[in-house]
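Asker: After the sequence you'll find the predicted model.
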Amino acid sequence: MTNALAGRKALVIGVANDKSIAWGIASALRAAGAELAITYLNPKAEPHVRPLAEKLDARIVAPLDVARPDDEDALFNKIATEWDRLDVVVHSIAYAPRDDLHGRVIDSTAEGFGLAMDVSVHSFARLCRRAEPLMRAGGSCLTVSYYGAEKVISTYNMMGPVKAALEATARELASELGPSGVRVNVLSPGAMATRAAGGIAEFDAMLEATIERSPMGRLASIEDVGATAAFLASDGARSITGETIHVDAGYHIMG
């Protein structure tokens, strides 16, 4: 994939540390030649993210809390001013209030469910909408899901229906943006030890079960996800859109 993305401009949202899926994706995009814009959630997160962004020579490093429209405005104004185009968007964020996430879906609050849907799902639609006018030559929009969107994972709880909504939303966006040459796809990694996953109840047991069930007897890595993302952002995937691509060492095929 060397230089497959040379000259491309890529926005990556969700880098938290060097164990995050977004970091694996950002690293792979950069290795393929893309120029990067990387966001951090807030001032508390900035000292952890900025050194990573600088390691990848990110041209733009900016705050983005998707619950704050002003942050979105400022970010895309900066991209339009400095680049005047955008080729790739990577959305690798999700959130649910802890009490709602750890409880039964049937007991979840309307407020908690709504917040999870806004941050985890509708934010992707908003980012694609803002990116569309900058993708004048077409582009690739990617988001990140999990097998719990398809089947019940006992400890995944609220995030199951939320990720299912994300995958359905991505298909709709693929249909709507296709005429503009913008492709929309979903990466569905297997369970892996990221900071975000630490909020899921009994996560260590989930990792062990994933290894046991996988045909390859191992977990996928953030590097594996990054390599797949770089392919989907490249011209080699120019006819792939609306898909959910599993990067899970075969976990999802097992009954």
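Answerer: Alright, I've got the coordinates. Computed from a predicted model, the values in this text were never measured in an experiment. Numbers count the residues shown, from 1 in each chain.

Asker: contacts, neighbours, all on C-alpha from now
Answerer: Noted.

Asker: This protein: strands as residue ranges?
Answerer: 9-13, 35-40, 60-63, 88-91, 139-144, 182-189, 244-247 (DSSP state E).

Asker: then this one, side by side with the first:
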Amino acid sequence: MNGRLPLPDSIHLQGKRGLVLGVANEHSIAWGCLRRLHAMGAEVVATCLNDKARQHVQPLTDALHVQLLNCDVMHDGELSDVVAHCVQTWGRLDFVVHSIAWAPLADLHGPVARSSRQGFSQAMDVSAHSFARIAGLCAPFMHNGGSLLAMSYLGADEAVAHYGMMGPVKAALEALVRYMSLELGPLGIRVHAISPGPVPTRAASGIEDFDELMASAIRKAPLGRLVTLDEIGALCAFLCSDASTGMTGQTIFVDGGCHAVS
């Protein structure tokens, strides 16, 4: 696989098949990505955490006729079961969107220097290493190459007040992106991190003073506003399309320009 595909005349995802991990509700980044991928013609299987989350997600996926599976990456075997289902259904995968992050609140709200060993390990396992695991499971079935995408944040590159332990964890995730792009590039598999600005999701609500973080982003951003789920989804769809076949190993910001100004 040399990755030299004919470039499309327009960006579309007709014939693409893939997996979106981590839909929580209509405000989640994973939902914004899923919605845009589906609208551009992709066939998608989605996951949510558990039956409690399913109550919020099932009506959304049912409306799009998208199959929804439960997947808790902390439970051994659930990731591999999801991949096996996709392979049994389609025979291959063209993209994976990983939109999963978690840390114990006690560790997330405390100083990094006082984070517990267990809490830090759990955050790293769920938020970063699960991306490596899903890549290892899916790569053998990405017969035509494809895209692996994860969600990061500016706090991976610079210290952001109250982001705490998730900053080092997201930095590890971005390092995984670079190393996996090197390892999987010969297979035509591209790997990226998408780095949105602050978005009012359920997961983000666990960050202390998140309202102030959003207000600060609006003041700082050259565009003078927060980004939308549709804008994040549009970038995701582009990176899953054949229009992006010359790109890999990057952290790509969609944050109104916050990352570019001091």
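Answerer: Now that the structure is in, tell me what you want to look at. Nothing here was measured: the structure is a model prediction, and the numbers come from that model.

Asker: Using TSV, lay out the strands of the first structure together with mean neighbour count and distance to Gly198 of the first structure.
Answerer: What follows is those, written out as TSV (neighbours: other CA atoms under 10 Å; distance: least, CA to CA, whole Å):
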stretch	mean neighbour count	distance to Gly198 of the first structure
strand 9-13	25	19
strand 35-40	25	19
strand 60-63	19	23
strand 88-91	26	19
strand 139-144	26	16
strand 182-189	26	15
strand 244-247	20	19
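
Asker: Would you format these as a markdown table with distance to Glu212 of the first structure included?
Answerer: Converted to a markdown table, these look like this (distance: least, CA to CA, whole Å):
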| stretch | distance to Glu212 of the first structure |
| --- | --- |
| strand 9-13 | 31 |
| strand 35-40 | 35 |
| strand 60-63 | 39 |
| strand 88-91 | 29 |
| strand 139-144 | 23 |
| strand 182-189 | 16 |
| strand 244-247 | 16 |
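
Asker: which residue in the first structure lines up with Asp209 of the second structure?
Answerer: Following TM-score structural alignment, the counterpart assigned to Asp209 of the second structure within the first structure is Glu202.

Asker: ok, that match - contacts?
Answerer: Each residue near Glu202 of the first structure by CA atoms under 8 Å, 6 or more residues apart in numbering is listed here: Thr155.

Asker: Look up how far Tyr156 of the first structure lies from it.
Answerer: Counting by CA to CA, to the nearest Å, the gap from Glu202 of the first structure to Tyr156 of the first structure is 10 Å.

Asker: Next, show the common contact partners of these two.
Answerer: Joint contacts of Glu202 of the first structure and Tyr156 (CA under 8 Å, 6+ apart) do not exist.

Asker: Contacts only, for Val177 of the second structure.
Answerer: Going by CA under 8 Å, 6+ apart, Val177 of the second structure touches Val191, His192, Ala193, Gly249, Gln250.

Asker: Tell me the residue in the first structure aligned with Met166 of the second structure.
Answerer: Aligned counterpart of Met166 of the second structure in the first structure: Met159 (TM-score structural alignment).

Asker: Could you tell me how many residues sit around its match?
Answerer: Counted with other CA atoms under 10 Å, residues neighbouring Met159 of the first structure total 27.

Asker: what sits against it?
Answerer: Contacts of Met159 of the first structure (CA under 8 Å, 6+ apart): Ala96, Leu101, Ala116, Gly148, Ala149.

Asker: Grab the longest helix from the first structure for me.
Answerer: Counting residues, the longest helix found in the first structure (DSSP state H) is helix 159-177.

Asker: Tell me where the second structure has helices.
Answerer: Using DSSP H, helices in the second structure cover 29-39, 51-64, 78-90, 105-108, 117-124, 130-138, 166-184, 210-220, 229-240.

Asker: Superposed on the first structure, what's the mean shift for the last one?
Answerer: Helix 229-240 of the second structure, aligned to the first structure and superposed, deviates on average by 0.5 Å (mean CA distance after the TM-score superposition for the first structure).

Asker: Show where that helix falls in the first structure, residue numbers please.
Answerer: Counting by TM-score structural alignment, helix 229-240 of the second structure corresponds to residues 222-233.

Asker: cool, the fourth one as well?
Answerer: The alignment of helix 105-108 of the second structure onto the first structure (TM-score structural alignment) spans residues 98-101.

Asker: who's in contact with that stretch?
Answerer: Here stretch 98-101 of the first structure has contacts from Asp107, Ser108, Thr109, Gly112, Phe113, Tyr156, Asn157, Met158, Met159, Gly199, Ile200, using CA under 8 Å, 6+ apart.

Asker: Show the buried residues in these.
Answerer: Ser108, Gly112, Phe113, Tyr156, Asn157, Met158, Met159, Gly199, Ile200 (16 or more other CA atoms under 10 Å).

Asker: Distance-wise, check the one residue sitting closest to the centre of the first structure relative to Tyr147 of the first structure.
Answerer: In the first structure, the residue lying closest to the centroid (CA atoms, centre = their mean) is Ser92, at 2.3 Å. Distance, Ser92 of the first structure to Tyr147 of the first structure, by CA to CA: 15 Å.

Asker: How about Lys163 of the first structure?
Answerer: Applying CA to CA to Lys163 of the first structure and Tyr147 of the first structure gives a distance of 9 Å.

Asker: how many other residues sit next to the residue nearest to Pro215 of the first structure when sequence neighbours are not counted?
Answerer: Taking CA to CA, 6 or more residues apart in numbering, and ignoring the residues beside it in sequence, Pro215 of the first structure has Gly250 as its nearest neighbour in space, at 5.7 Å. If you count neighbours by other CA under 10 Å, Gly250 of the first structure ends up with 18.

Asker: counterpart of Lys19 of the first structure in the second structure?
Answerer: So, by TM-score structural alignment, Lys19 of the first structure is matched to His27.

Asker: who's in contact with the closest residue to its match other than its chain neighbours?
Answerer: Among residues not flanking His27 of the second structure along the chain, Thr201 sits closest, at 5.5 Å (CA to CA, 6+ apart). By CA under 8 Å, 6+ apart, the contact list for Thr201 of the second structure reads His27, Ser28, Ile29.

Asker: ok, and the most crowded of the residues you listed?
Answerer: Going by other CA under 10 Å, Ile29 tops the contacts of Thr201 of the second structure with 27 neighbours.

Asker: roughly how far apart are Ala260 of the second structure and Ala221 of the second structure?
Answerer: Relative to Ala221 of the second structure, and taking CA to CA, Ala260 of the second structure is found at 9 Å.

Asker: before we move on, what about Asp209 of the second structure?
Answerer: 18 Å.
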